[in-house]
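>>> Kindly generate the corresponding structure for this input.
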Amino acid sequence: MPGLHIQDLEAAINWWRERRPSQDGLIACDEVLALAEIYADMVYRRHTHLPQTRLKPTALSAWLAWYATTPDAPCIAICSTTQGDAVCKGCGRSFDEIQDWTVMDPFEKRAVWHRIIHEQTAWRFNRYAERARSPSQDEVVA
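Here you go, the predicted model:
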């Protein structure tokens, strides 16, 4: 069963810290506190994954809010599975992952994202990387 990866947890904590900074420099917002509790336990136990069932409602809600800001699919509109490849050269997902993407939950999708980012073999990470960038990452030429 896919779960929460510590890198996603770190990203969610930082996202919330940016959006709701501490007013006094000491006490974090409720979302950061909920996520930080999980993070501390994972670091203490040297775990990189946590089953999603272990997330308390506040932490789950905070993580899902961060997740909603991430790119949904790794697709770069170059799909080699339509030509019979078992794994897409464009995005790095398997044929089954592409077919099941719309019914996957956020934790399953993030597990796929972590795998393809770790492998770095898909074209989205090299010759067609510009297609994978969001508009905010592109420089605006006046």
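
>>> contacts and neighbour counts: CA atoms only from here.
OK.

>>> so how many other residues sit close to the residue lying closest to residue 109 once chain neighbours are set aside?
Among residues not flanking residue 109 along the chain, residue 101 sits closest, at 7.3 Å (C-alpha to C-alpha, 6 or more residues apart in numbering). Counted with other C-alpha atoms under 10 Å, residues neighbouring residue 101 total 17.

>>> how close does residue 101 sit to residue 10?
Using C-alpha to C-alpha, to the nearest Å, residue 101 is found at 24 Å from residue 10.

>>> before we go on, could you also do this sequence so I can check it against the first one:
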Amino acid sequence: MALIHVTDIEDTINFWRGRTDVPVGAALSPELDALARVYAEMALRREDAVDESRLDGPARAAWMAWYATTPDTPCIAICSTAQGDAQCKGCGRSFEEVQHWLSMTPAEKRWVWARIRREGTAWRFTRYAERAMESAPGLLSNS
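Sure, this is the predicted structure:
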């Protein structure tokens, strides 16, 4: 079971809101309508995640279009798992997550992103990342 966190659904909705001009009172675009249904169902069930299998075709296509705009990996090219750490100091992924990253589904990858963002201890999310951004704007992304 691969879960998609509510923050990714919200980010996807905002992605499509920025690309779709919907006048007040007009019908939503197919992408926004499909995502709004998923979001409403999650709210009614008080869920903070949805199994990706519950996304119908339009919602899944809309989510995948947003996903394609996000960085694939949180790697910042400082991999302490290569030095024997169970958790990478650079990106925050576990050794197993680093090893299996290429075989993970988009939803599984985004779940890892949500966890490492929430933990906020990886160098990617600390002062190191801020200094890197100052010296090379556009190099790192927190998406």
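
>>> For the two chains, what TM-score is obtained?
The TM-score (TM-score structural alignment, normalised by the length of structure 1) is 0.89; 137 aligned residues with a C-alpha RMSD of 2.0 Å.

>>> residues in contact with the longest helix along structure 2?
In structure 2, assigned by DSSP state H, the helix with the most residues is helix 30-45. Helix 30-45 of structure 2 is contacted by residues 6, 9-10, 12-13, 16-17, 48-50, 55-56, 58-59, 61-62 when judged by C-alpha atoms under 8 Å, 6 or more residues apart in numbering.

>>> out of the residues you listed, which are buried?
Buried members of these, scored by 16 or more other C-alpha atoms under 10 Å, are 6, 9, 12-13, 16, 49-50, 55, 59, 62.

>>> Setting the sequence-adjacent residues aside, check what's closest to residue 62 of structure 1.
The nearest residue in space to residue 62 of structure 1 (C-alpha to C-alpha, 6+ apart) is residue 31, at 5.4 Å.

>>> I'd like to know how many residues surround the one you found.
Using other C-alpha under 10 Å, residue 31 of structure 1 has 20 other residues around it.

>>> Tell me how far the counterpart of residue 34 of structure 2 in structure 1 lies from residue 50 of structure 1.
Per TM-score structural alignment, the equivalent position to residue 34 of structure 2 in structure 1 is residue 34. According to C-alpha to C-alpha, residue 34 of structure 1 and residue 50 of structure 1 sit 14 Å apart.
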